[in-house]
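>>> got a predicted model here, sequence first, then my questions.
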Amino acid sequence: MDRRRVVITGLGAITPVGLTAPESWQAVKDGVCGVAPITQFDTEGMKVSLAAEVKGFVPEDHLGKPEAKRMGRFTQFAVVCAREAMADSGLVTEAEDLDRCGVIISSGIGGLSITEAEHDRGLARGWDRVSPFYIPTAISNMAAGQVAIDTGFRGMCTCPVTACAGGTNAVGDAFHYVRDGYADVMLCGGTEAAVTPLAIGGFTSMKALSQATDPARASIPFDAERTGFVLGEGAGVLVLEELEHALKRGAHIYAEIVGYGVTCDAYHMTAPRPDGSGGAKAMSMAIADAGIAAEEVDYINAHGTSTHLNDAGETAAVKTVFGDHARKLAMSSTKSMTGHMLGAAGAVEAIFTAMTLKDGYLPATIHYSVPDPECDLDVVPNVGRSADVRYALSNSLGFGGHNGSVLLKKWEA
């Protein structure tokens, strides 16, 4: 089977730093921090009081009241982002073979806030009195399902649930699906809305979250003083198209996807292998999938969670893959601005990576203050910069040992 070329023609995003893809990217270029005190519930008596919440999102501005009411927050994010990405792409559904258009949208946790609320309702009123909409609004695949319903796309519709790697798996799987001829158009990405008491409490008890009270010292990837990640929320959706399909309709192209690698550490429930070998293999696979040399990669949007094990292990993985070239490439973490958006992270970061290639601009790792000898690569500290970037990787590493890496190339007609 011939390998077809796959390009990105539409972007949609809702993030802690912006309510659209352009707004979010501009905020990242400006080094805006989305971390702030939690507003969605009272954190009194809890060790963690900061998160990277989406700010100013009003579902009814985008969805009808009945429609919004029958969607969890994570699904609302996904549907609104998908509409933005579709509008940005210029695709007209009436002109498409909808059997060759599909959806892959990840969510790591789904409607956790709905589960919490319905559990309280069941305790108070009896279990047979929980909402009939509880199951169909809370299950993780419903964001993908609702996007398919909204667009009419009848091809493959699925939801990778691979924790923090889910968004990258969605993009990578969609890339291969189009490349190998099974579809012409795919909407792909990830969504998450898990800033809830149970999620914050659960991550806190396993000592994964930063307990900092200063937003400027909470999500600090690669910094020696990092103490854990900051939970974020939001969504990112991309339109992927087969190249000739896109050119035929005169679509604008952000970047080309050229490689995808996916592995498993098979090591521990939450901790990555200390040597980063699983992540290294995923990067190497993506590079081999593209048929390029490792030395051609100019930039990596790192998983960069601000936990000790992740940042050190990812740095070790990059050194394994790139050798001496690791000192020449740049590797920053936009989670310093967005926090960790779990199943949405890889999708949003794929968008940022595409814009890095399009604009020739490296986003910074903000609030970087204390160097760590274990994380001694160019993390683009504090201030972004212009650069000629032709190939860029986006990495995601998830609980359960899931590793994913997508390789993007600057669009060259």
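Cool, got the structure.

>>> only C-alpha atoms from now on, for both contacts and neighbour counts.
Will do.

>>> count residues in the vicinity of the closest residue to Ser24 other than its chain neighbours, would you?
Leaving aside its sequence neighbours, Ser24 sits nearest to Gly18 (CA to CA, 6 or more residues apart in numbering; 4.2 Å). Other residues within reach of Gly18, judged by other CA atoms under 10 Å, total 23.

>>> put this next to the previous one:
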Amino acid sequence: MPDELIIIRGSGSTSALGAGASVYADAAPAFSNQLLGASALSVGALPASVEAELAALRKEHSAYRQLDRTVLLALLAARQATAQAGWKSNNQGNKLAVSIGSSRGATGRLEQFYEEFLEEGSVPPATSPLTTLGNVASWVAFDAGTTSGATLSHSSTCSSALQALGNAMAWLRAGMADRFLAGGTEAPLTAFTLAQMHALGIYSPFEAPDSPCRPGAGRPSTFVLGEGAAVFALEKISRKQLEEGNYTSASLSNTYILEAVGFGFEAIGSKTGLSPEGHHFQKAMRQALQQAPCAPSDIDAIVLHSPGTPAGDASERRAITAVFGEEMPALTSNKWLIGHTLGASAALSLHYALHILATQSWPAPGFATDLTPAPFRPVRRILINAAGFGGNAASAIVSAVQI
């Protein structure tokens, strides 16, 4: 194992299940119906408790009132991660850098400004700065109190969050930052974005609460759009520091090792599809295993990308079989609970993996699927998959700290 370790000192999340670390305890699908024209589509919308937090956050600072929902979700998750890490907020100086992924960025504000332009022929001066992708990470950095640390935003469709985490790992290993807030955020539940997903022909025909998102269940396609964010507080320490430092099991109860983030790419004719063999998945998983380094047999569970589309689910399964053989790890997913949150999905999958490592369990879906029950053996190391339009994929490996 490498001498230098990238550890997750704290984490935070918001999703349809709520906010914080305990949302997966006794979890059930958290979907509601949203009208798109005359049709009712299932969505993974935030619960009232998180909406109240967003409303309060908007009132904290005059500038926050105009921020997109995507940015505010990232702020809430980053605050949780900072608090859990024990970092003093607003006292970060140049030690803290920020790396945030989002597929769509400021979706709601961009659509709002465009509607105003069509009606009035003009837009407010703040339109451009409030709708650029860099607007996400820069506000997270401002809220966290960093003065000159890097602020990086990533958009690589649905693997955006793992792109952000991989970049943070590289910066930390290179000594270019001491701490990182890294993750993903997305607030895509607008009529226009829902219409785009529906036009692809992949949207679930099932309404809430009838388990509308069903990864690994085959046909029909059961893609469901959701919103949320997850952010992680990352630090670099040496194994010697871990073994000889003043650490106890209690002090490391919320600490995990981010062992690797691997990437895979393939150029294919369809920019919305993927190869049947999932070559980009295979490349990402193999790179992550090599980077860790660990053998396929060292992986106890995989948090699947698995959006509930038959072709996408089958491609990922074939890729896993190619890498792991017939003795595959246990397979699980959180999308049947919260939907597909696009650029935030990989970060929320990592947050789900931390819950599994902490509790050694995961909820069982109430529909026929190839997702597996939690294994009886200990789950010590988990691989997380993500993939997006354009032939890109990413895989992360996370494990619990052992002292």
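It's in. Everything quoted here is computed from the prediction, not taken from an experiment.

>>> what's the TM-score once they're superposed?
In this superposition the chains share a TM-score of 0.90, using TM-score structural alignment, normalised by the length of structure 2; 389 aligned residues with a CA RMSD of 2.2 Å.

>>> returning to what we had before: got a list of what the residue nearest to Ser24 of structure 1 touches?
Residues in contact with Gly18 of structure 1, defined by CA atoms under 8 Å, 6 or more residues apart in numbering, are 24-25, 27, 54-55.

>>> which residues in structure 1 form helices?
Secondary structure of structure 1 (DSSP state H): helices at 21-29, 65-69, 73-89, 112-125, 134-138, 142-151, 166-179, 197-205, 243-248, 277-290, 308-322, 335-338, 345-359.

>>> want to throw these into JSON lines with mean neighbour count?
Shown next, in JSON lines, are the helices of structure 1 (neighbours: other CA atoms under 10 Å):
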{"stretch": "helix 21-29", "mean neighbour count": "21"}
{"stretch": "helix 65-69", "mean neighbour count": "13"}
{"stretch": "helix 73-89", "mean neighbour count": "25"}
{"stretch": "helix 112-125", "mean neighbour count": "16"}
{"stretch": "helix 134-138", "mean neighbour count": "19"}
{"stretch": "helix 142-151", "mean neighbour count": "22"}
{"stretch": "helix 166-179", "mean neighbour count": "28"}
{"stretch": "helix 197-205", "mean neighbour count": "16"}
{"stretch": "helix 243-248", "mean neighbour count": "15"}
{"stretch": "helix 277-290", "mean neighbour count": "24"}
{"stretch": "helix 308-322", "mean neighbour count": "22"}
{"stretch": "helix 335-338", "mean neighbour count": "31"}
{"stretch": "helix 345-359", "mean neighbour count": "28"}
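
>>> so for Val7 of structure 1, which of these sits nearest?
The minimum distance between Val7 of structure 1 and these falls on helix 243-248, with 5.9 Å, by CA to CA.

>>> so Leu238 of structure 1 sits against Thr191, correct?
No: at 12.0 Å, Leu238 of structure 1 does not count as touching Thr191 under the criterion of CA atoms under 8 Å.

>>> of the contacts of Gly18 of structure 1, closest to Ala124 of structure 1?
For those, the nearest to Ala124 of structure 1 is Val54 (30.4 Å; CA to CA).

>>> that closest one matches what in structure 2?
Under the alignment (TM-score structural alignment), Val54 of structure 1 maps onto Leu46 of structure 2.

>>> comparing Leu238 and Thr191 of structure 1, which residue is more hemmed in?
Neighbour count, other CA under 10 Å: between Leu238 of structure 1 and Thr191, Thr191 has more, with 40 against 32.

>>> can you tell me what the more buried one aligns to in structure 2?
Superposed on structure 2 with TM-score structural alignment, Thr191 of structure 1 falls opposite Thr185.

>>> check Glu67 of structure 1 too.
Using TM-score structural alignment, Glu67 of structure 1 pairs with Ala63 in structure 2.

>>> same thing with Gly323 of structure 1?
So Gly323 of structure 1 corresponds to Gly325, using TM-score structural alignment.

>>> re the thing from before, for the contacts of Gly18 of structure 1, work out which two are farthest apart.
Farthest pair in these, by CA to CA: Trp25 and Lys55, 15.5 Å.

>>> how close does Ile220 of structure 1 sit to Arg121 of structure 1?
Distance of Ile220 of structure 1 to Arg121 of structure 1, computed by CA to CA, to the nearest Å: 38 Å.

>>> scratch that, Val161 of structure 1 is what I was asking about
Using CA to CA, one obtains 27 Å as the distance from Val161 of structure 1 to Arg121 of structure 1.

>>> then Leu209 of structure 1?
For Leu209 of structure 1 relative to Arg121 of structure 1 (CA to CA), the value is 29 Å.

>>> now do Phe133 of structure 1
From Phe133 of structure 1 to Arg121 of structure 1 the distance is 13 Å (CA to CA).

>>> and Gly273 of structure 2, how many neighbours?
Gly273 of structure 2: 14 surrounding residues under other CA under 10 Å.

>>> what's the counterpart of it in structure 1?
Taking TM-score structural alignment, Gly273 of structure 2 has Ala271 as its aligned residue in structure 1.

>>> surely its match and Gly401 touch.
Yes: look at Ala271 of structure 1 against Gly401 with CA under 8 Å: they come within range, at 7.4 Å.

>>> tell me how far the residue nearest in space to the middle of structure 2 lies from Asp210 of structure 2.
Nearest residue to the geometric centre of structure 2 (CA atoms, centre = their mean): Ala347, 1.9 Å. For Ala347 of structure 2, the distance to Asp210 of structure 2 (CA to CA) stands at 26 Å.

>>> equivalent analysis for Leu225 of structure 2, please.
From Leu225 of structure 2 across to Asp210 of structure 2, the span is 15 Å (CA to CA).
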